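>>> Below is the structure, and that's it, no one-letter string:
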């Protein structure tokens, strides 16, 4: 009995955290669809992906940064310790990805993980626009992927 209580207690914070994240994401998605696309001084979009294991539709509000043309950059920071689920889903089913900008319908996109000098130039622009990303990266042992989302 004590062992079951310990397991439940240990699992509760993670379950609450996931629940809270889902509620926060749903609220932000409603705001974006309603035409308001900002959070903490950043532009926000909705990234629509398909679950790599479940096959179910997933939507994730993400900060984005302008790139060449109509492309947008997003950072897979995921709290620092691991790539976020949206990144794994996006890489598993890139052909099914779409983005929604405030008040606009979904647009299909082609994702590209930036590497080398291209990633460094993009990262410099991101950190110049939002220095907090540089601070987050400095605290992580993992190098955050930068993904370009280009409308197709």
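Cool, got the structure. Here the structure is a predicted model, which means the values were calculated and not measured.

>>> CA only for contacts and neighbour counts going forward, please
OK.

>>> For the helix or strand where residue 148 lies, buried residues please.
In the assignment (DSSP states H and E), residue 148 maps to strand 146-151. Within strand 146-151, the residues scored as buried using 16 or more other CA atoms under 10 Å are 146-151.

>>> Next one for the comparison:
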């Protein structure tokens, strides 16, 4: 029987450095670099702007996403570390946010997928990332599947 080990992750410092540099690339290029739309069988990247739950300040983060009709779907995974990502905690407190995609920006409202919808969207992500279940098993709590629904300006 094969040994069922979780997929190997790079060191935490590497993950944090990579995403810091990615955010900087998006910022200095005005979003022209570092943001892309998903292609069949692949995810894209977006820049999410939330309002800090404690500070009330604007907070930006770059996330992977897939499309589900008009909705954008991401995972609240924090680089597979145990704590919930700050952007997800901010959205739980204040669900209205802004999403910047390659070439466009629009307001969204966030919510966690539940039940059959969560299962369906998790399966979509599993089809893209074969190691998803092994990575998610590293976290002490279930990884939230976050839906960003378009809202009127």
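Looks like it came in fine. In this text the structure is predicted, and so the values were computed from the model without any measurement.

>>> where does the TM-score land?
Both chains were compared after superposition, and using TM-score structural alignment, normalised by the length of the first structure their TM-score is 0.76; 135 aligned residues with a CA RMSD of 2.7 Å.

>>> What is the burial count for residue 57 of the second structure?
When neighbours are counted by other CA atoms under 10 Å, residue 57 of the second structure registers 11.

>>> Tell me the first helix or strand C-terminal of the top helix by length along the first structure.
Using DSSP state H to assign secondary structure, the helix with the most residues in the first structure is helix 2-33. Proceeding N to C from helix 2-33 of the first structure, the next assigned helix or strand is strand 38-39, under DSSP H and E.

>>> residues in contact with the biggest strand by length in the second structure?
Taking residue count as the measure and DSSP state E as the definition, the longest strand of the second structure comes out as strand 58-68. Counting by CA atoms under 8 Å, 6 or more residues apart in numbering, the neighbours of strand 58-68 of the second structure from elsewhere in the structure are 19, 22-23, 38, 42-52, 72-75, 87, 125.

>>> same thing but 7 Å
Counting contacts by CA atoms under 7 Å, 6 or more residues apart in numbering, the residues outside strand 58-68 of the second structure that touch it are 23, 38, 43-52, 72-74.

>>> Name the residues of stretch 12-27 of the first structure that are buried.
For stretch 12-27 of the first structure, burial by neighbour count (16+ other CA under 10 Å) applies to residue 25.

>>> Stretch 102-121 of the first structure too?
Of the residues in stretch 102-121 of the first structure, those buried (16+ other CA under 10 Å) are 102, 108-114, 119.

>>> Looking at those residues, spot the one nearest residue 7 of the first structure.
When those are compared for distance to residue 7 of the first structure (CA to CA), residue 113 wins out at 38.0 Å.

>>> Next, the contact list for residue 42 of the first structure, please.
With CA under 7 Å, 6+ apart as the criterion, the residues that contact residue 42 of the first structure are residue 63.

>>> Swap in 8 Å and give it another go.
Residue 42 of the first structure makes contact with 63-64, 130, according to CA under 8 Å, 6+ apart.

>>> Serialize the buried residues of stretch 102-121 of the first structure to JSON lines and add fields for distance to residue 141 of the first structure and secondary structure.
As requested, those are arranged in JSON lines below (distance: CA to CA, whole Å; DSSP: H, G, I helix; E, B strand; the rest coil):
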{"residue": "102", "distance to residue 141 of the first structure": "34", "secondary structure": "coil"}
{"residue": "108", "distance to residue 141 of the first structure": "32", "secondary structure": "strand"}
{"residue": "109", "distance to residue 141 of the first structure": "29", "secondary structure": "strand"}
{"residue": "110", "distance to residue 141 of the first structure": "28", "secondary structure": "strand"}
{"residue": "111", "distance to residue 141 of the first structure": "24", "secondary structure": "strand"}
{"residue": "112", "distance to residue 141 of the first structure": "22", "secondary structure": "strand"}
{"residue": "113", "distance to residue 141 of the first structure": "19", "secondary structure": "strand"}
{"residue": "114", "distance to residue 141 of the first structure": "19", "secondary structure": "coil"}
{"residue": "119", "distance to residue 141 of the first structure": "17", "secondary structure": "helix"}
